[in-house]
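*Asks:* okay, predicted coordinates and the sequence, questions at the end:
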Amino acid sequence: MQCLTLIRPQRATLQILPCTVSQLLSVSEVNDAFVIGDCEVNQVSVVGVIRRFVPFLSNIQYSVDDMTGPPIDVKQWVNTEDSSVMSTFAPGTYVKVSGSLRNLKGQRSLLANDIRCVEDLNEITSHMLEVVQSHMQLFGNAFGKAADMNMNTTAASMSTTVQGYNMRSDGHSEGIFQNGLSTILDQVLSVIRRCSPHDVGISFQDLRKHLGYLNIADIRESLDFLVNEGHVFSTIDEHHFKSTDYETS
């Protein structure tokens, strides 16, 4: 009796797929491989802002946020033979990251092959258009119409955010908004304003939950500054806060 051998068709492997952080966090995982449709995702690229970084002896870990979802962790290995050529990027810097998606104990992250500064803010919009185009090629016009609306909203949101950044000659963004506040200060104040309608305002613990991508020290320093400058005041105790311009906003 002749045996028949079933041969499964191999998935196509994408080269470098432009993505948003939200897509990377929600992409399907099949047999230890990340898959979009019938294609296996190997290398991806994202564009976002550095929220924080932690240097280690063998690697540097960044938190990159593109405003489509929670920030994603990015690890870049350090060349120990020539560590002098390794550049680090400060919080508030817009970067483009190319690398491979990883899943460690349910936590997704990027292993970066390359990280570079975004020197022209038009590149953010360009990246979003590339995301739409590449996924339209994978899923057709049905995806494209829905994605186009979503990406337009995201691009508009990011463009509004970066209007407050001054790009220096080295490509780094200073992160100063029109109200004179830095990126982190503006984010802390925005959350407090949204919660100011509550009788007691917002507690420090709830503020931490809203700003989970920031470390505690940055939040405390921001609160001290905002209180001293008259933007924020404490309510029932020193751990609850409201915005001073809530009633007039």
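*Replies:* Arrived safely.
*Asks:* for the rest of this, base every contact and every neighbour count on C-alpha atoms.
*Replies:* OK.
*Asks:* and Val46, how many neighbours?
*Replies:* Applying other Cα atoms under 10 Å, we find 24 residues neighbouring Val46.
*Asks:* repeat for Val131
*Replies:* Val131 - counted by other Cα under 10 Å - has 21 other residues nearby.
*Asks:* another structure for you, compare them:
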Amino acid sequence: MWNNQGGFSNYDQAGGFDSPGGFSSPQQSSQQSRARTRTQNIVPVTVAMVHQCQHADEKFFIDGIEIAQVTIVGLVRSVQQGSNRMDYTIDDLTGPPMDVRQFVDIDVS
């Protein structure tokens, strides 16, 4: 981002980003660490991407990146309420509509 002429290229001068407790430089990141970091984030995807994702060993992958949580912005076409869950049909017009289940806790006090 900045040049090496006194700029903040990796800010390694006396306790910068590359020191313990600081931030790591972009050169230290690998494909494996990016996949591990990505699974802790919520990733925006389309319905078509979810339908085309690959899965192996209870893990889901989109474009080679492991995915754990996603967010989809779309139209709610239908809602059905059950005793312990809500069933939705979500459509973002990128693929066939997706059925989604949300399990709800019922507090019996």
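*Replies:* Thanks, I have the structure now. Just so we're clear, the structure is a prediction, and the values are computed from it rather than from any experiment.
*Asks:* residue ranges of the helices in the second structure, please?
*Replies:* Ranges of helices within the second structure are 31-38, 47-52, based on DSSP state H.
*Asks:* now for those helices, which one comes closest to Asn84 of the second structure?
*Replies:* Between Asn84 of the second structure and those, the tightest spacing by Cα to Cα is seen for helix 47-52, at 24.6 Å.
*Asks:* read off where that closest one ends up in the first structure.
*Replies:* Counting by TM-score structural alignment, helix 47-52 of the second structure falls onto residues 21-26 of the first structure.
*Asks:* residues of that stretch that come out buried?
*Replies:* Val21, Ser22, Leu24, Leu25 (16 or more other Cα atoms under 10 Å).
*Asks:* strands of the second structure, start to end?
*Replies:* 42-44, 54-56, 59-62, 65-67, 69-71, 75-81, 85-91, 98-103 (DSSP state E).
*Asks:* which of those strands has the highest mean neighbour count?
*Replies:* Mean neighbour count (mean count of other Cα atoms under 10 Å) peaks for strand 65-67 among the strands of the second structure, with a mean of 20.
*Asks:* start and end residues in the first structure for that one, please.
*Replies:* Here strand 65-67 of the second structure aligns to the first structure at residues 39-41, judged by TM-score structural alignment.
*Asks:* mean deviation, the matching stretch versus the second structure?
*Replies:* Once fitted to the second structure, stretch 39-41 of the first structure is off its aligned match by 1.0 Å on average (mean Cα distance after the TM-score superposition for the first structure).
*Asks:* tabulate the helices of the second structure (a markdown table), appending distance to Gly82 of the second structure.
*Replies:* Shown next, in a markdown table, are the helices of the second structure (distance: least, Cα to Cα, whole Å):
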| stretch | distance to Gly82 of the second structure |
| --- | --- |
| helix 31-38 | 33 |
| helix 47-52 | 24 |
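*Asks:* which one of the ones you listed lies closest to Val100 of the second structure?
*Replies:* Once the helices of the second structure are compared by Cα to Cα, helix 47-52 is nearest, at 10.9 Å.
*Asks:* what packs against the closest one?
*Replies:* Here helix 47-52 of the second structure touches strand 59-62, going by 3 or more Cα pairs under 8 Å, 6 or more residues apart in numbering; DSSP states H and E.
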